[in-house]
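Student: what follows is a protein structure lacking sequence information:
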């Protein structure tokens, strides 16, 4: 068992919290524990592929797609201002367009490039959406109730988690320059994932909301 294998227990713990607090949510947010089941299944399958010395790039492309679509649709439904709804819909459209470029095998988009760009666009767009939501909440005259607003916690978790994207995009550089690149990789991965699922747990433990 490697240090990163503890992430599976973190994900499973969040999954349990999600189903225990299942009735606290409604609408698209109620699908969150089922989304976590899907993500955990993907991660376990990726572990199997890794042990079998098979490539996991295609699988993680699928993970990136589902991850982006779930959270972006959640923001589109939750946002109150027309600007945030429009921004989210535009970014969803751009992301789907980038996916279609690969599906139809556009000659100037290589497979490896697609994998990097897909992850980059997903991370960038979700960070923009999360930041836009937080700015909307801060500018609102409504009193922010952290105990009843799960999307604020979700936004914080996503921003902490996705901020690691810049590291993974230059991972090869770290491997060349730094002797203990693996330690850096494990540390950043574990901290970012732990931050996300901690915030997701807090979000799911929020009081009942409609």
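Tutor: Great, that's in hand. Predicted, not measured: the structure shown is a model, and the values here were computed from it. Numbers count the residues shown, from 1 in each chain.
Student: rest of the way, CA atoms for contacts and neighbours
Tutor: Noted.
Student: doesn't residue 167 make contact with residue 120?
Tutor: No - at 10.9 Å, residue 120 does not count as touching residue 167 under the criterion of Cα atoms under 8 Å.
Student: where does residue 131 land in three-state SS?
Tutor: helix (DSSP: H, G, I helix; E, B strand; the rest coil).
Student: OK, contacts around it?
Tutor: Residues in contact with residue 131 (Cα atoms under 8 Å, 6 or more residues apart in numbering) are 155, 159.
Student: repeat the analysis, applying 7 Å as the threshold.
Tutor: Taking Cα atoms under 7 Å, 6 or more residues apart in numbering as the contact definition, residue 131 lies against nothing.
Student: what's the distance between residue 113 and residue 102?
Tutor: Distance, residue 113 to residue 102, by Cα to Cα, to the nearest Å: 10 Å.
Student: those two: which is more packed in?
Tutor: Ranked by neighbour count (other Cα atoms under 10 Å), residue 113 and residue 102 place residue 102 first, with 18 against 11.
Student: just how off-centre is the host helix or strand of that one within its chain?
Tutor: For residue 102, the enclosing helix or strand under DSSP states H and E is helix 82-103. With Cα atoms, centre = their mean, to the nearest Å as the basis, helix 82-103 stands 16 Å off its chain's centre.
Student: let's bring in a second one:
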């Protein structure tokens, strides 16, 4: 499958536009979660994503490698999200699991640096490990919600909507990421790009719904 560079550039710009829109909604509805520990920093992550994508797009336009900024973003993103769920867990075993995931991910990130040059190569194994850890963490969070009174107010909980978006994105992206990294001949880069674009739009749509529907009283 082959798409023109012009069409791919249009999709990239649309993707950045969607991410920017999400950050704007996060700003408008910041009052709903500004007093929630760690979750209040989600707005900074969203604006960081916008900045990172714009910078990456500009670097690509100069025909330069932009792997380093994406590798740094992944480290910040996964660490923050795992810490976020660790804080919101009520179960001590789940809290401990989140901490173990963070430590293992950071160690994997550091060790993998001896095998891949993060300045010019996109991290592969650390990303896959972190994504799997995050999916497990989100599922543990859902199980906690289902077994608590919070389930009665789930649709008003911003973190629930964020979790839905993240889960859809990483569950959909992981198989393609694994195939793309280790079975290159079996995958099509264009299809992978379209999958990521679609999943990104869905994920951010979930975020936006969360900002609109959530209730500040339900931000546990």
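Tutor: Cool, the structure landed. As the structure is a computational prediction, the values presented were derived from the model and not from experiment.
Student: give me the TM-score for this pair.
Tutor: Once superposed, chain against chain, the TM-score is 0.87 (TM-score structural alignment, normalised by the length of the first structure); 204 aligned residues with a Cα RMSD of 2.2 Å.
Student: mind listing the helices for the first structure?
Tutor: For the first structure, the helices defined by DSSP state H cover 6-20, 32-51, 57-78, 82-103, 111-139, 150-162, 165-169, 171-177, 181-204.
Student: okay, those helices in TSV with distance to residue 210 of the first structure next?
Tutor: Putting the helices of the first structure into TSV (distance: least, Cα to Cα, whole Å) gives the following:
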stretch	distance to residue 210 of the first structure
helix 6-20	16
helix 32-51	15
helix 57-78	11
helix 82-103	19
helix 111-139	17
helix 150-162	11
helix 165-169	33
helix 171-177	42
helix 181-204	13
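Student: of those, which approaches residue 26 of the first structure most closely?
Tutor: Residue 26 of the first structure lies closest to helix 32-51 among the helices of the first structure, at 10.1 Å (Cα to Cα).
Student: check the mean deviation of that closest one from the second structure.
Tutor: By mean Cα distance after the TM-score superposition for the first structure, the fitted helix 32-51 of the first structure averages 1.0 Å away from its aligned residues in the second structure.
Student: buried stuff in that helix?
Tutor: Residues of helix 32-51 of the first structure classed as buried: 32-33, 35-37, 39-40, 42-43, 46 (neighbour count, 16 or more other Cα atoms under 10 Å).
Student: could you do stretch 6-13 of the second structure as well?
Tutor: 11-12.
Student: where's residue 162 of the second structure relative to residue 124 of the second structure, distance?
Tutor: Going from residue 162 of the second structure to residue 124 of the second structure by Cα to Cα gives 24 Å.
Student: between the two, which has more neighbouring residues?
Tutor: Between residue 162 of the second structure and residue 124, counted using other Cα under 10 Å, the more crowded position is residue 162 (21 against 17).
Student: aligned to residue 167 of the second structure, what sits in the first structure?
Tutor: Using TM-score structural alignment, the equivalent of residue 167 of the second structure in the first structure is residue 159.
Student: can you check residue 22 of the second structure too?
Tutor: When the first structure is aligned by TM-score structural alignment, residue 22 of the second structure is paired with residue 14.
Student: its match is in contact with residue 199, isn't it?
Tutor: No - applying Cα atoms under 7 Å as the test, residue 14 of the first structure and residue 199 come out as separate, 9.8 Å apart.
Student: can you tell me the closest non-neighbouring residue to residue 54 of the second structure?
Tutor: Leaving aside its chain neighbours, residue 54 of the second structure sits nearest to residue 16 (7.4 Å; criterion: Cα to Cα, 6 or more residues apart in numbering).
Student: how many neighbouring residues does the one you found have?
Tutor: Neighbourhood size, residue 16 of the second structure [other Cα under 10 Å]: 21.
Student: same deal with residue 208 of the first structure?
Tutor: There are 16 residues near residue 208 of the first structure, going by other Cα under 10 Å.
Student: what of residue 27 of the first structure?
Tutor: Residue 27 of the first structure - counted by other Cα under 10 Å - has 11 other residues nearby.
Student: and residue 57 of the first structure, what's its match in the second structure?
Tutor: Mapped onto the second structure by TM-score structural alignment, residue 57 of the first structure lines up with residue 67.
Student: list the contacts of residue 162 of the first structure.
Tutor: Counting by Cα under 7 Å, 6+ apart, residue 162 of the first structure touches residue 123.
Student: switch to 8 Å and redo it
Tutor: With Cα under 8 Å, 6+ apart, residue 162 of the first structure has these contacts: 123-124, 127, 192.
Student: quick one: buried ones out of the residues you listed?
Tutor: Buried residues within these, counting neighbours by 16+ other Cα under 10 Å: 123-124, 127, 192.
Student: centroid residue for the first structure?
Tutor: Nearest to the mean C-alpha position of the first structure, counting by Cα atoms, centre = their mean, stands residue 67 at 5.2 Å.
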